[in-house]
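Enquirer: Predicted model and sequence follow; I will ask about them next.
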Amino acid sequence: IEPRDSFLDFVDHETIREFSHQIRENGVDLRLGAAIDRVEDAGEHIEVSLANGRHVRSEMLLFAAGRLGATARLNLKAVGLETDHRGRIEVDRATYQTAVPHIYATGDVIGHPSLASTSLQQGRIAACHAMDTPTLKESPWFPYGIYSVPEISTCGMSEQDMQQRGIPYEVGIGRFRETSRGNIMGLEHGMVKMLVSLKTRRVLGVQIVGEGATELIHIAQAVLNLKGTVDYFVENTFNYPTLAEAYKIAGLDAFNRMPIPEAFKVKIPVDKTAQAPETAKNG
């Protein structure tokens, strides 16, 4: 049950539509745009009354309203630090120093992206800076992993990001059922979506929904951070049979939709011996 008309708005919208289709086929009933009027414990079941007059009954209710920074008991005001309305601390994102230079904060308590993976990287940067030890900076692109069934994982820009920034782009789709491994596993759903700049041919975003998405996304992460192009997926061979072949399919799909590079255009030889037809004379 979600009061808004959408969910996971930071994920590419087409990816969410694919995900929604799959979970509905798995028996999940999505009630979007449905505000909750009241929740009652009826003894043998929980009853949720919606503002639109509908009712939902279930054995159990999970209430998920986001996260708050666990800072209330830290007495941060005593050291001169403030938090926002969700208990989050503002930091310098290059060093993770707070407004008090010798105090650092990383992880969920500083807000976005609130991932265990990025929190570990933030801790490394903060510790090295605190100890005045030079270290490698964080990579600009990191993966998101949503451990739902099916999984969702993304790295880089979404289609909406590309449109907002005015970047001309092309899309390539590789579906798991198009791979031999997908056929072996009996997968009817799942896909890799690749977003490619028409100007530079660079891969600027990849979204995956389906089996093993959170593992497969690391191929995209490497290519994005190394500023790779769609040509990488056309040129390179992937193990057979694997779901990673969906990258090859998506890359070829995008490649075939894009303008042909000058180096790959077929040169048609000009026959210099051919004579132009004579112009008809009047009268």
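Expert: It's in.
Enquirer: drop to CA atoms for contacts and neighbour counts, all remaining ones
Expert: Noted.
Enquirer: biggest helix in the protein by residues?
Expert: helix 116-130 (DSSP state H).
Enquirer: List the contacts of the following helix or strand past that one.
Expert: Next helix or strand after helix 116-130 toward the C-terminus (DSSP states H and E): strand 143-146. The contact list for strand 143-146 (C-alpha atoms under 8 Å, 6 or more residues apart in numbering) reads 115, 151, 152, 153, 154, 155, 156, 213, 214, 217, 218, 221.
Enquirer: Buried subset of these, written for PyMOL?
Expert: Here is the PyMOL selection string for the buried members of these, based on 16 or more other C-alpha atoms under 10 Å:
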select buried, resi 151+152+153+154+155+156+213+214+217+218+221
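Enquirer: got another, please set it beside the one above:
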Amino acid sequence: MGRGDPTDAEWERLRPFLPVGNGRCGRWRDHRQVINRIPHWVRTGVRWRDLPERFGPWKTVCERHRLWSGDGTWERLLQQVRGAADAEGEIDWDISVDSTIVHAHQHAAGARTDPSPEPSAREGRKGETPGRDTVTKFRRPPGGGGAGGEGLGRSRGGFTSKLHLSGDGRCRPLSLIVAPGRRADCTQFIAVLEKIRVPRRGAGRPRVKPGSLAAGKAYGNGPVRKHLRRRGIRHTIPERSDSQAARPRKGSRGGRPPGFDKDRRKKRNTVERPINRLKQFRAVATRYDKRGYVILDTATAAALAVRLRM
């Protein structure tokens, strides 16, 4: 076993949830042999062709990672591991939300645009929705559900993506979203909350609602607070200075100042620690992938490694 490879105990936690086969790929190569290679690449960020020879053919590792990113296997594995952890009481549902900038390497640019199919007679009518792009080999939408194509954009830091995430009270990621670096944090807040899905053992719907939530001033606008009140989620978000200044001008329409729990606010740093842990993986700290769904599931594979080692 090489440095950083999953231990026997971690492998036993992961093994029951691995897929048993796939019609397109025929017979799987040994899962453990391949899974040992992918964390090495995520941790070091080397080119696929530069993987050590002891890992075998680099193309097998690359295709497996992209295939599992495309069909959502990494996300399902992480959800199942989270479900087992929640059943054992290992998830603290007092969550925090934040984001971090991921600088994009020059190799992350230049993703090809999928050609659109010929519109049908119905789609060609005035007012009808045009046809969707052709289905590519990997079906996951670009950008991992975030707006902005492949999740790339120009910001103050240059060519960047932004990783939005929620973390539980024990400093482990609960949900991940990739968006362009120029997008404001509050625009992805609802998407981050909707991404929280922790399966339950046996019958029952997945848990999607946190016990409480803390976030920074970037999330202190009206739509975010309205969404949290509608879902009945207790939250601690400091009020922005422009909102404070606007209240006296609005008079009775300005409403009352939102509640604020200083003690709960002190726990908001629990989301900074999973960010630091994820950025220990060099393929997450710097984006090398052209496709948004691949960088999203690269971060998901890193979050899975963090979850297994806690």
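Expert: On my side now, so go ahead. In this text, all values refer to a predicted model and were calculated from it rather than measured experimentally.
Enquirer: so what number do they get for TM-score?
Expert: Superposed pair, TM-score by TM-score structural alignment, normalised by the length of the first structure: 0.28. Supporting alignment: 134 aligned residues with a C-alpha RMSD of 6.3 Å.
Enquirer: hang on, the earlier thing: TSV for the contacts of strand 143-146 of the first structure, including secondary structure?
Expert: TSV is the format used below for the contacts of strand 143-146 of the first structure (DSSP: H, G, I helix; E, B strand; the rest coil):
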residue	secondary structure
115	coil
151	coil
152	strand
153	strand
154	strand
155	strand
156	strand
213	helix
214	helix
217	helix
218	helix
221	helix
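Enquirer: Could you give the number of residues near residue 55 of the first structure?
Expert: Residue 55 of the first structure has 14 neighbours, counted by other C-alpha atoms under 10 Å.
Enquirer: Can you point out the helix or strand that includes the residue nearest to it when sequence neighbours are not counted?
Expert: Nearest non-adjacent residue to residue 55 of the first structure, counting by C-alpha to C-alpha, 6 or more residues apart in numbering: residue 49, 4.6 Å away. Per DSSP H and E: residue 49 of the first structure is located in strand 46-50.
Enquirer: Which elements pack onto that strand?
Expert: strand 36-41, strand 55-58 (3 or more C-alpha pairs under 8 Å, 6 or more residues apart in numbering; DSSP states H and E).
Enquirer: out of those strands, which comes closest to residue 194 of the first structure?
Expert: Across these, residue 194 of the first structure has its closest neighbour in strand 36-41 (37.1 Å, C-alpha to C-alpha).
Enquirer: for that closest one, packing partners?
Expert: Applying 3+ C-alpha pairs under 8 Å, 6+ apart, one finds that strand 36-41 of the first structure contacts strand 46-50.
Enquirer: go with 10 Å
Expert: On a contact count with 3 or more C-alpha pairs under 10 Å, 6 or more residues apart in numbering; DSSP states H and E, strand 36-41 of the first structure meets strand 46-50, strand 55-58.
Enquirer: Near residue 83 of the second structure, how many residues? Count them for me, please.
Expert: Neighbourhood size, residue 83 of the second structure [other C-alpha under 10 Å]: 21.
Enquirer: meant to ask about residue 15 of the first structure
Expert: 22.
Enquirer: Going by secondary structure, it is in what exactly?
Expert: Judged by DSSP H and E, residue 15 of the first structure forms part of helix 13-25.
Enquirer: circling back: quickly note the distance from the residue nearest to residue 55 of the first structure to residue 194 of the first structure.
Expert: 41 Å (C-alpha to C-alpha, to the nearest Å).
Enquirer: who has more neighbours, these two?
Expert: residue 194 (28 against 18).
Enquirer: circling back to that earlier point, output the contacting helices and strands for the helix holding residue 15 of the first structure.
Expert: By 3+ C-alpha pairs under 10 Å, 6+ apart, helix 13-25 of the first structure packs against strand 152-156, helix 159-164, strand 191-197, strand 203-209.
Enquirer: redo that, cut-off 7 Å
Expert: When contacts are defined as 3 or more C-alpha pairs under 7 Å, 6 or more residues apart in numbering; DSSP states H and E, helix 13-25 of the first structure sits against strand 203-209.
Enquirer: ok so, going back, what residues sit buried inside the longest helix of the first structure?
Expert: Those buried within helix 116-130 of the first structure under the rule 16+ other C-alpha under 10 Å are 118, 119, 121, 122, 123, 124, 125, 126, 127, 129, 130.
Enquirer: my guess is the residue nearest to residue 55 of the first structure contacts residue 36, does it?
Expert: Yes - assessed by C-alpha atoms under 7 Å, residue 49 of the first structure is found in contact with residue 36 at 6.2 Å.
Enquirer: Who are the contact partners of the nearest residue to residue 206 of the first structure once chain neighbours are set aside?
Expert: Residue nearest to residue 206 of the first structure in three dimensions, not counting chain neighbours: residue 194, with 4.6 Å by C-alpha to C-alpha, 6+ apart. Residue 194 of the first structure is in contact with 171, 172, 173, 205, 206, 207, 250, counting by C-alpha atoms under 7 Å, 6 or more residues apart in numbering.
Enquirer: between those residues, which is closest to residue 14 of the first structure?
Expert: For the contacts of residue 194 of the first structure, the nearest to residue 14 of the first structure is residue 207 (9.4 Å; C-alpha to C-alpha).
Enquirer: Excluding chain neighbours, what is closest to that closest one?
Expert: Take residue 207 of the first structure and drop its neighbours on the chain: the residue closest to it by C-alpha to C-alpha, 6+ apart is residue 154, 4.4 Å away.
Enquirer: Between the helices and strands packed on strand 36-41 of the first structure, which one is closest to residue 162 of the first structure.
Expert: Among these, the nearest to residue 162 of the first structure by C-alpha to C-alpha is strand 46-50 (36.4 Å).
Enquirer: Just give me the neighbour total for residue 209 of the first structure.
Expert: Quick note: residue 209 of the first structure (other C-alpha under 10 Å) scores 29 neighbours.
Enquirer: That one touches residue 174, doesn't it?
Expert: No - the criterion here is C-alpha under 7 Å, and residue 209 of the first structure misses it with residue 174 at 10.9 Å.
Enquirer: hey, what's in contact with both of these two?
Expert: 191, 192.
Enquirer: Buried residues, the helix or strand harbouring residue 83 of the second structure. List them.
Expert: Residue 83 of the second structure belongs to helix 73-87 when elements are defined using DSSP H and E. Using 16+ other C-alpha under 10 Å as the test for burial, helix 73-87 of the second structure gives 73-86.
Enquirer: Can you name the element that comes right after it?
Expert: strand 94-104.
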